[in-house]
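S.K.: Model the structure of this input:
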Amino acid sequence: MSQEQLQGVLCMKKPPEFTSFDVIGKLRGILHMRRLGHTGTLDPMATGVLPILVGRATRACDILPDQDKTYRAQVRFGWETDTEDIWGTRTAAYPEMHVTREALEAALPQFVGEISQIPPMYSAVSVEGRRLYDLARKGLVVERPARQVQVYEIVLESFDETSQEAVLSVSCGKGTYIRTLLADLGHVLGGGAVMTALCRTRASGFTLEQSYTFDEVTEMCRMGTLGAHLVPTDRLFASLPELRFSAEQTQRYCNGVKLPLEQVAGVVPEHTEYRAYGADGGFLGIAQAEPETGLLRVGKNFS
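M.R.: Below is the predicted model of the structure:
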């Protein structure tokens, strides 16, 4: 198989000062491939896991079932900036603010579960067709509707009462702004807070330990071993039940023919999405059940 025919997930360790699109651009130069995508944007100064979709795996961008993420965030209490992180312009200081471990631990449960967040002005959220960061760079502040996001767990990894700095591990759902969560935490504790570092340690089921640097990927290409380091595309859909077709079903399915649900082994009444595999065990893609018609159709093809 040529490198152009490869597909799967290449987990990258995003370095600081790179946007997610910068990572794609550099990888295109290393891999000599155009068909690349990513599963979730990271701010330029953030580091950590950035799953890159290679080849036909890019078709998964808009249908990923697992969009949960885990971050290790460092926060400093006592001041605020316009970007809610250390790289912005200071807008307020709270010299009398002093956070104790007890107060911090007591405040954290307020930010677990379904919580409301107002997106920061320096974000890619659109309001009336305009990106907030474009407005913020012009010095404008506009009303932003609050959004509901899901935070599953916050663990206090360390706290230095003298420097007023803490390290938190945050597991959350799609659309959660960690710097906003930290800024809101600062308000609850009687002042302000800014994020001073952020590392994504898990994304779409992939971890930092599974991720590679640019130099490592360059060496893989030199050795011709890139394919061996790609995570199979079907791992993106590990949370979905699987269906395995007979040879006849495989041929019909690959030709776009809908299959009667009653004739497909493994169909579960409460599920409408499945991982579909052919008679040879190869991953075909995502199949969609239509309970109202009693048929199974091709959802997204990866073969």
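
S.K.: contacts, neighbours, all on C-alpha from now
M.R.: Noted.

S.K.: Check which helices and strands the longest strand seen in the chain sits against.
M.R.: Longest strand in the chain, counting residues (DSSP state E): strand 147-160. Counting contacts by 3 or more C-alpha pairs under 8 Å, 6 or more residues apart in numbering; DSSP states H and E, strand 147-160 is packed against strand 113-117, strand 165-172.

S.K.: Comparing those, which comes out most buried?
M.R.: strand 165-172 (a mean of 21; mean count of other C-alpha atoms under 10 Å).

S.K.: between that strand and strand 113-117, how big is the angle?
M.R.: 110 degrees (axes from the mean of the first three to the mean of the last three C-alpha atoms, to 10 degrees).

S.K.: mind listing what's buried in the very next helix or strand once past strand 165-172?
M.R.: For strand 165-172, the following helix or strand on the C-terminal side (DSSP states H and E) is helix 178-188. For helix 178-188, the neighbour count (16 or more other C-alpha atoms under 10 Å) marks 178-186 as buried.

S.K.: same thing with stretch 197-213?
M.R.: Quick answer for stretch 197-213 (16+ other C-alpha under 10 Å): 197-208, 211-212.

S.K.: Is residue 253 in a helix, a strand, or coil?
M.R.: Secondary structure state of residue 253, per DSSP: H, G, I helix; E, B strand; the rest coil, is helix.

S.K.: Let's see this one next, to set against the first:
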Amino acid sequence: MARKRKGIAINGIIVVDKPKGASSNHVLQQVKRLFNAQKAGHTGSLDPMATGVLPICFGQATRISQYLLDADKAYIATIQLGKTTDTGDAEGQILTQESPPLLDMQELQNLLDLFIGEIQQTPPMYSALKHQGQPLYKLARKGIEITRPPRLIHIYQLDCMGYDSENHTINVYVKCSKGTYIRALAIDIGEKIGCGAHLSALKRVQCGLLTDKEMVSLEKLNALSSQQMLQYIYSSEYPFTDCPIFTIPKDEIDIFYRTGKLMNTQKLHGIVRLYDENAQFIAIANFDQGQLIKKQFFLQGIMEHDQKNVQH
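M.R.: Below is the predicted model:
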């Protein structure tokens, strides 16, 4: 007999404003306890020094975690010019110091424009990437340097938001593809200027369609009742509301539930929201040239469908 899972069966997504200094897993565990949720998981770690958008999925919504991991992200970052550190951020030990040149906003923007588009980026040693099963940051702490092959990433937008010539810091807005390391971008910008640099502050403001407008802080959640907290939970469908809807024909719904296959799919491409004939959201599907290559059911629709079959 299966052991009953402790907690409440909550389904959906909450966008937490991760505080500085806390690990993503620590925030996850706090939120899980606050909601007394049976099942929860975050969708990609932020470094302890980073703040901002940390989507946490409850229950069935954990099935879409990979979609959010793969989604484009946006950040506001502060880059300290003239100093490099062993970690590439403000938490590391200073390696070099050099006086940065004075730049104007237009010069800075012209330089940042060089990084827009598809570029090769070498992941930093202080990262969660693994080498022979061991995270690189653990090797880095032992003074071990591993050759990291550069990866193709995409910088969609890189804007200079401000420049403090006295403190030699620049604030930038970055919109980028998955797998982009903002610390590595800060290092590369410092090298391009010729004075070195490191990342001194980072805030994630967007993950896919989830933005800082949907965020709620841990402090606010702690001040709310259990019922009031529920207002901050979004449906599993919410991150996909920019994707097209495909309503499965009534005569195909049974075979879809049994086999997960669809007919007449030649016009479908990419991520699609699947609805039944009652406008019930039942699944996220991914199509390539009309072929269903991946799907994620949401149990409510399946359970209701099974109940109807039993009743009839």
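
S.K.: So after superposing, what's the score?
M.R.: Here the TM-score for the pair of chains, by TM-score structural alignment, normalised by the length of structure 1, is 0.88; 292 aligned residues with a C-alpha RMSD of 2.3 Å.

S.K.: Greatest separation within the buried residues of helix 178-188 of structure 1: which pair is it?
M.R.: 178 and 186 (12.4 Å; C-alpha to C-alpha).

S.K.: Go ahead and confirm residue 246 of structure 2 touches residue 270.
M.R.: No. Between residue 246 of structure 2 and residue 270 there is no contact, the gap being 11.8 Å when judged by C-alpha atoms under 8 Å.

S.K.: Residue 32 of structure 1 -> structure 2?
M.R.: Per TM-score structural alignment, the equivalent position to residue 32 of structure 1 in structure 2 is residue 36.

S.K.: is it true that that match touches residue 28?
M.R.: No. Applying C-alpha under 8 Å as the test, residue 36 of structure 2 and residue 28 come out as separate, 11.8 Å apart.

S.K.: So if I had to pick from the two, which one is more boxed in?
M.R.: Applying other C-alpha atoms under 10 Å to residue 36 of structure 2 and residue 28 shows that residue 28 carries more neighbours, namely 20 against 16.

S.K.: Surely residue 296 of structure 2 is in a strand?
M.R.: Yes. Judged by three-state DSSP, residue 296 of structure 2 forms part of a strand.

S.K.: corresponding residue for it in structure 1?
M.R.: Checking TM-score structural alignment: residue 296 of structure 2 goes with residue 300.

S.K.: Read off where the longest strand of structure 1 ends up in structure 2.
M.R.: Going by TM-score structural alignment: strand 147-160 of structure 1 matches residues 151-164.

S.K.: To residue 66 of structure 1, which of the helices and strands packed on strand 147-160 of structure 1 lies closest?
M.R.: That would be strand 165-172 among those, by C-alpha to C-alpha, at 11.2 Å.

S.K.: quick one: the closest one to helix 178-188, angle?
M.R.: 120 degrees.

S.K.: Report the mean deviation for strand 165-172 of structure 1 after fitting onto structure 2.
M.R.: Strand 165-172 of structure 1, aligned to structure 2 and superposed, deviates on average by 0.7 Å (mean C-alpha distance after the TM-score superposition for structure 1).

S.K.: what's that strand packed up against?
M.R.: By 3+ C-alpha pairs under 8 Å, 6+ apart, strand 165-172 of structure 1 packs against strand 69-77, strand 147-160.

S.K.: so can I have a markdown table of the ones you listed showing distance to residue 10 of structure 1?
M.R.: Shown next, in a markdown table, are these (distance: least, C-alpha to C-alpha, whole Å):
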| stretch | distance to residue 10 of structure 1 |
| --- | --- |
| strand 69-77 | 17 |
| strand 147-160 | 26 |
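
S.K.: re the thing from before, ok now do the match of residue 296 of structure 2, which residues does it touch?
M.R.: 59, 285-287 (C-alpha atoms under 8 Å, 6 or more residues apart in numbering).

S.K.: same question, residue 298 of structure 2
M.R.: So residue 298 of structure 2 contacts 60, 282-283 (C-alpha under 8 Å, 6+ apart).

S.K.: Let's see that with 6 Å instead.
M.R.: 282-283 (C-alpha atoms under 6 Å, 6 or more residues apart in numbering).

S.K.: likewise residue 154 of structure 1?
M.R.: Taking C-alpha under 6 Å, 6+ apart, one finds 169-170 in contact with residue 154 of structure 1.

S.K.: how much space between it and residue 170 of structure 1?
M.R.: 5 Å (C-alpha to C-alpha, to the nearest Å).

S.K.: For structure 1, which segments are assigned as helices?
M.R.: Assigned by DSSP state H, the helices in structure 1 fall at 20-31, 101-107, 132-137, 178-188, 214-223, 247-254.
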